[in-house]
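Enquirer: got a structure for you, letters missing:
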């Protein structure tokens, strides 16, 4: 049990770090990493889970997801815009055609996933 909690803690910390990096870097999505961090912290560290759930930047979105399994319309719109811009820039900069095709497929997959998430009014 200790090893499992340790793995969840490490995964949560790595996810939190990637989520925080995703705030200034458009190539990394913030929300999925923060959701994963909350999931991992809930299984490894009550203190870190409470800190994340009460953090001023993330608490509202995490509470919406936890209680209603939905995100606010404005947050979803931002996710579409930032992800779209990030994929567009990446596709424009990558010289290899197979990587461009892979990026287009990933962008379509992300768009379809975001589309199926229920929305809450702002």
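Expert: Cool, the structure landed. Since the model is a prediction, treat every value here as computed from it, not as a measurement.
Enquirer: hey, let's count contacts and neighbours off CA atoms from now on
Expert: Will do.
Enquirer: Near residue 7, how many other residues are there?
Expert: 15 (other C-alpha atoms under 10 Å).
Enquirer: wait, I meant residue 4
Expert: Residue neighbour count, defined by other C-alpha under 10 Å, stands at 11 for residue 4.
Enquirer: Then the one 10 residues further on?
Expert: Applying the criterion other C-alpha under 10 Å, we find 16 residues in the vicinity of residue 14.
Enquirer: who touches it in this structure?
Expert: The neighbours of residue 14, taking C-alpha atoms under 8 Å, 6 or more residues apart in numbering as the test, are residue 37.
Enquirer: In the strand or helix carrying it, which residues are buried?
Expert: Counting by DSSP states H and E, the element that carries residue 14 is helix 2-21. Using 16 or more other C-alpha atoms under 10 Å as the test for burial, helix 2-21 gives 5, 8-16, 18-21.
Enquirer: Please apply the same query to stretch 29-40.
Expert: Neighbour count says stretch 29-40 has 29-31, 33-40 buried, by 16+ other C-alpha under 10 Å.
Enquirer: Got another one to weigh against that:
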């Protein structure tokens, strides 16, 4: 089972790295998932993520208070808005409503989290 968590941690970390480069792929949620997985599969990797100067504070804030930084919230809301706009522009009826609904639900949830 440890191998499964370790593999899932590396996949999540890879997606986080891709998210740092690709505009609509999030980074921090995948780092949070990687830390969770490494905590079960290889605690030294989890500790390394927690010590990371950029991601460590986000991981600790989420674990301690379920908090998201204001900048993180703004970035998430912007990504939701772009996705909803693309859905409205390019998807046929009624499928165009799916990204709008996802943006409203996801954006509302993100916005109501405490701020780090």
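Expert: Perfect, thanks for sending it. Everything numeric here is computed off the predicted structure, so don't read it as measured data.
Enquirer: sorry, back to before: in structure 2, point out the residues matching the helix or strand following the helix holding residue 14 of structure 1.
Expert: The C-terminal neighbour of helix 2-21 of structure 1 among helices and strands, as given by DSSP H and E, is helix 30-44. Counting by TM-score structural alignment, helix 30-44 of structure 1 falls onto residues 27-41 of structure 2.
Enquirer: show me the contacts for residue 87 of structure 2.
Expert: So residue 87 of structure 2 contacts 95-100 (C-alpha under 8 Å, 6+ apart).
Enquirer: Which residue of structure 1 sits opposite it in the alignment?
Expert: In structure 1, the residue equivalent to residue 87 of structure 2 is residue 91, according to TM-score structural alignment.
Enquirer: Please, which helix or strand holds that match?
Expert: According to DSSP H and E, residue 91 of structure 1 maps onto helix 73-93.
Enquirer: Going by neighbour count, list what's buried in that helix.
Expert: Result for helix 73-93 of structure 1 [16+ other C-alpha under 10 Å]: buried residues 76, 79-80, 82-84, 86-87, 90-91.
Enquirer: and what of stretch 49-60 of structure 1?
Expert: 49, 52-53.
Enquirer: mean per-residue distance, the helix or strand that comes right after the helix holding residue 91 of structure 1 to structure 2?
Expert: Scanning forward in sequence from helix 73-93 of structure 1 by DSSP H and E, the next helix or strand is helix 97-116. Following superposition, helix 97-116 of structure 1 is found to deviate from structure 2 by 2.0 Å on average (mean C-alpha distance after the TM-score superposition for structure 1).
Enquirer: which strands and helices sit next to helix 97-116 of structure 1?
Expert: Under the contact definition 3 or more C-alpha pairs under 8 Å, 6 or more residues apart in numbering; DSSP states H and E, helix 97-116 of structure 1 sits against helix 73-93.
Enquirer: got the angle between the helix it packs on and helix 97-116?
Expert: 170 degrees (axes from the mean of the first three to the mean of the last three C-alpha atoms, to 10 degrees).
Enquirer: chain center to the helix or strand hosting residue 51 of structure 1, what's the gap?
Expert: Assigned by DSSP H and E, residue 51 of structure 1 belongs to helix 46-53. Remark: helix 46-53 of structure 1 is offset 17 Å from the chain centroid, using C-alpha atoms, centre = their mean, to the nearest Å.
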